[in-house]
Every structure is written in structure tokens, then in C-alpha cells.
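1. heads up, no residue letters with this:
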């Protein structure tokens, strides 16, 4: 199964996977250029492997949680490519990508995944690992790090708030990645499990507001 995976819930990333093995990847730490870098990165990944979009068996995309602008860039790109290439499209919660690696590290037991939501808050979810395979227990949610359960925490949120979260060494500066997202999607697809649609998980209301009526000038 050949999968193209995309995620822009934090930094922009893309990956190609063949039968669950990553054969090409792209990632940037810049959180402001998603729309500019993602499409060229996909084109380069396909060209490096000598394949076309029509050769793909599926496209998967991280649906958040994440900021509005960055998340929309990835979703719009994934939807456009799936339509143009006539390829099945699936959504995966972006925190699941960190949980995929965290579960393998933890082996068993419960843990948290937390990423930066700004405003002194984190996007977070709670997981249980069984034999290295993560299962979602609660979330995703957005909230203050001080309100989270006292469990091992993976992700950049744990690095930002070490006084509140029990960060796991080596995993406190981790963003969601397309490579891990693709592995999570492949595992579920081959197990016959359903994935999400591409409805974004913003978790917050937009800061943008429609302007009100203009005030009438008075003499």
C-alpha cells in the first residue's frame, strides 16, 4: 500500500510510505510557510521515487488540533490532491502521530500527548499503550497544562511546561509528523479500522470576527 501522508498542525511535514515503511519524508520547523512549502515538497517526494499521484493507494492528513491557518493549508492541499488524482482520502488526529512513537517507547500503561496551543495552553489527549500500540482514552482537548493528569507526557507541550507536565526525556520537543501519522494510518487501514474524515479539529473559536455595521456619521 502506497500512502502519501501530510500534517500541518504545527510544522509542515509530508511523507511517502510503502506498506508502512517510510520511503521519503519532508519536514520544516517553520510554522509560518505551510502553504508555500507543502505542494513543492509533495512534488519532490513523488519525483524522487519516480511515481505519480495516480499511483497512490491513499492520502492521509492530520486534522488537528492545531491553529486555523496552518491546519487549513494541509487540509486544502490533501483534499485538492485527492480530488485531482482520484485517490481515497482519510483524516487522522494529529496527536495520534506522536502517540504512535510514544506507545512504542512506553510499551504499556497510560500517557499524555501535549502540543503547544499558545495562550499558555496545550492541545492534549490521553492514551493507553498495550504492547506498544496506543489507544485513545480521552481527548483531544485544549486547556491549561496544570489541569492535566499526572502521567508521562510526550510532545512539545511537555517541554514548554516542565513545571506542570512530567515530560519524557527525548520526547519534549516533538511536533506531530507526517511520517508517524502515516504509520498510524497504515496500521489501522490494514486492520480494517475506519479512519476519520477531514473535518478539522480546531477546538477553539476563530479570533477573526465579521465587522459590524458602520456607525452613522453625525453632524
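-> Sure thing, it's come through. Just so it is clear, the model here is predicted, and its values are computed rather than measured.
2. From now on I want contacts and neighbour counts done on CA atoms only, so please keep to that.
-> Will do.
3. residues contacting the spatially closest residue to residue 136 that is not a sequence neighbour?
-> Nearest non-adjacent residue to residue 136, counting by C-alpha to C-alpha, 6 or more residues apart in numbering: residue 127, 4.5 Å away. Residue 127 makes contact with 99, 110-113, 134-138, according to C-alpha atoms under 8 Å, 6 or more residues apart in numbering.
4. can you do 7 Å?
-> Residues in contact with residue 127 (C-alpha atoms under 7 Å, 6 or more residues apart in numbering) are 110-112, 134-138.
5. May I see the PyMOL selection of the buried members of those residues?
-> Selection command for PyMOL covering only the buried members of the contacts of residue 127, criterion 16 or more other C-alpha atoms under 10 Å:
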select buried, resi 110+111+112+134+135+136
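6. still on that earlier bit, give me the buried positions along whichever helix or strand the residue nearest to residue 136 is part of.
-> Here residue 127 sits within strand 121-130, counting by DSSP states H and E. Residues 121-129 are the ones in strand 121-130 that count as buried (16+ other C-alpha under 10 Å).
7. Format those as JSON lines; extra columns: distance to residue 65.
-> Conversion of the buried residues of strand 121-130 to JSON lines gives the following (distance: C-alpha to C-alpha, whole Å):
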{"residue": "121", "distance to residue 65": "12"}
{"residue": "122", "distance to residue 65": "10"}
{"residue": "123", "distance to residue 65": "7"}
{"residue": "124", "distance to residue 65": "9"}
{"residue": "125", "distance to residue 65": "10"}
{"residue": "126", "distance to residue 65": "14"}
{"residue": "127", "distance to residue 65": "16"}
{"residue": "128", "distance to residue 65": "19"}
{"residue": "129", "distance to residue 65": "21"}
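8. Looking at these, which is nearest residue 148?
-> Distance to residue 148 across these (C-alpha to C-alpha) is lowest for residue 124, with 8.5 Å.
9. Put this next to the previous one:
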């Protein structure tokens, strides 16, 4: 069965939107627009979606599904992509598949690979993979507290450099990786759940009512 899929991710500084054709187990990226700007998720996602659809020559009415990275990632950026994906799904009556954004980076890697992205506060989001399949994480820790034993590292260049491991090419979740991370297209998608892994910085007032 052939599917046209819109793939989105805003869990990292890369604001990613792309259109992928899925034919059974084969996939082809028809278009991908990426803007790397940690402060422009809200401003850049819609233009990137419009650009990718236009370049692919695909109208929204032709889409069969939406895939979105659910993190882990910072609260503000992550919710932009997930809310947009949910809105597309609701408006068009499409299934929306959520995937771990780190899984999308790990797709196609071999051996025991550590994937890391920026969690701020001198910490990293991380997960471990064996031949592209996650077996530990996702979690958030200081780099020194991430379990050792991986053979290579992928993900954020600056944060991968904190580990004394060979660095692999994947840096951000790609359109192809997001789509490839969907385990079962025929299954009913689970509800979208953001992987924040920590509470948001903003906290309610602790003032005591008198």
C-alpha cells in the first residue's frame, strides 16, 4: 500500500518538515525543508510545511498520515510540532503517529550507538541503540552520568563531542528517520504524549490565599 506522509519534528533546534512516499517497506523523501534555529520553531514550521508540500507537488487532501517527533525536547519547541501535527490530523481526519525523536536519529545506525541532544542546563537527552533499536532511555542526565559502553555517538555535534566515542553522521531527526521510526502503519496510533522528561521551567505561584 502506498502512503503519502507529512513528517514534522521540532524537538531540537532543527525545524523539520517533509513529505515521504511509503510503499510497503520502501520510502522515498519527496521534499524536506529544515531550518536550524532554536528560537524559530513557531515562525518556521508552517513555512517549511508549505514549502515541502509545494516542492513535492502534494496537496494536503492527498496526505494519508502525519508523523511527528514527540521528543525528548524543550517544552516550548516540542509543543509547536506536536500541536501542529494534531491540528493537521484533526482537520484532515488523518492518523497521527508519534515517534521518539532520538529514534529518528538512530535509524540506520549499526552496533551499540548512543544518541544525544541538547537538554540545556548542562545536560543531555540520551538513548542507547543496538542496530537502530532502542534498548535504554530516553532519559536526561549530565553527560558524566550517562551510562558508558556505547561504541559510537550520534546527535548534537557539540554534545556528542563530550563523549570519547567515534561520531556518526546523524545530527538531527530527519524526515526519512521519522517515517522509518513508525513501527506499524496498520495499527491505531497511540495518543500523542510529549517526552519532556522534566517539568517546565515556569511554575505556578506559591502564594498562599488568606
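-> Yep, it's here. This structure is a prediction, so every number in the text was calculated from the model and none was measured.
10. quick one: TM-score?
-> Between these two chains, after superposing, the TM-score reads 0.87 (TM-score structural alignment, normalised by the length of structure 2); 201 aligned residues with a C-alpha RMSD of 2.2 Å.
11. hang on, the earlier thing: could you find the counterpart of the residue nearest to residue 136 of structure 1 in structure 2?
-> Taking TM-score structural alignment for the superposition, residue 127 of structure 1 sits opposite residue 129 in structure 2.
12. just residue 200 of structure 1 next, same as before
-> That one, residue 200 of structure 1, aligns with residue 194 by TM-score structural alignment.
13. got the contact list for the residue nearest to that match when sequence neighbours are not counted?
-> Distances taken as C-alpha to C-alpha, 6+ apart put residue 70 closest to residue 194 of structure 2, at 5.0 Å, once the chain neighbours are dropped. Shown in contact with residue 70 of structure 2 (C-alpha under 7 Å, 6+ apart): 78, 82, 98-101, 193-195.
14. So the match of residue 127 of structure 1 versus residue 106 of structure 2, what's the distance?
-> As defined by C-alpha to C-alpha, to the nearest Å, residue 129 of structure 2 lies at a distance of 7 Å from residue 106 of structure 2.
15. Likewise for residue 204 of structure 2?
-> Distance from residue 204 of structure 2 to residue 106 of structure 2, counting by C-alpha to C-alpha: 37 Å.
16. can you check residue 4 of structure 2 too?
-> 23 Å.
17. Which one's more surrounded, these two?
-> A direct count of neighbours by other C-alpha atoms under 10 Å for residue 4 of structure 2 and residue 106 places residue 106 higher, at 32 against 21.
18. Can you tell me, leaving aside adjacent residues, what's nearest to that one?
-> Ranked by C-alpha to C-alpha, 6+ apart and with sequence neighbours excluded, the top spatial neighbour of residue 106 of structure 2 is residue 132, at 5.3 Å.
19. and residue 6 of structure 2, how many residues sit next to it?
-> 29.
20. that's a strand at it, yeah?
-> Yes. According to DSSP: H, G, I helix; E, B strand; the rest coil, residue 6 of structure 2 belongs to a strand.
21. Which residue of structure 1 is paired with it in the alignment?
-> Match for residue 6 of structure 2 (TM-score structural alignment): residue 4.
22. what about residue 142 of structure 1, helix or strand, and which?
-> strand 133-143.
23. likewise residue 186 of structure 2?
-> Per DSSP H and E, residue 186 of structure 2 falls between elements, in no helix or strand.
24. same check, this time on residue 175 of structure 1
-> Going by DSSP H and E, residue 175 of structure 1 is not in any helix or strand.
25. same thing with residue 102 of structure 1?
-> Element membership for residue 102 of structure 1, per DSSP H and E: helix 95-106.
26. and the angle from that helix to strand 133-143?
-> With axes from the mean of the first three to the mean of the last three C-alpha atoms, to 10 degrees defining the directions, helix 95-106 of structure 1 sits at 130 degrees from strand 133-143.
27. Just list what the following helix or strand past helix 95-106 of structure 1 packs against, helices and strands only.
-> Going down the chain from helix 95-106 of structure 1, the next helix or strand is strand 108-118, by DSSP H and E. Counting contacts by 3 or more C-alpha pairs under 7 Å, 6 or more residues apart in numbering; DSSP states H and E, strand 108-118 of structure 1 is packed against helix 95-106, strand 121-130, strand 152-154, helix 156-160.
28. Next, the buried residues of strand 108-118 of structure 1.
-> Neighbour counts over strand 108-118 of structure 1 (16+ other C-alpha under 10 Å) mark 110-117 as buried.
29. From residue 190 of structure 2, how far out is the equivalent of residue 49 of structure 1 over in structure 2?
-> Under the alignment by TM-score structural alignment, residue 49 of structure 1 pairs with residue 56 in structure 2. For residue 56 of structure 2, the distance to residue 190 of structure 2 (C-alpha to C-alpha) stands at 28 Å.
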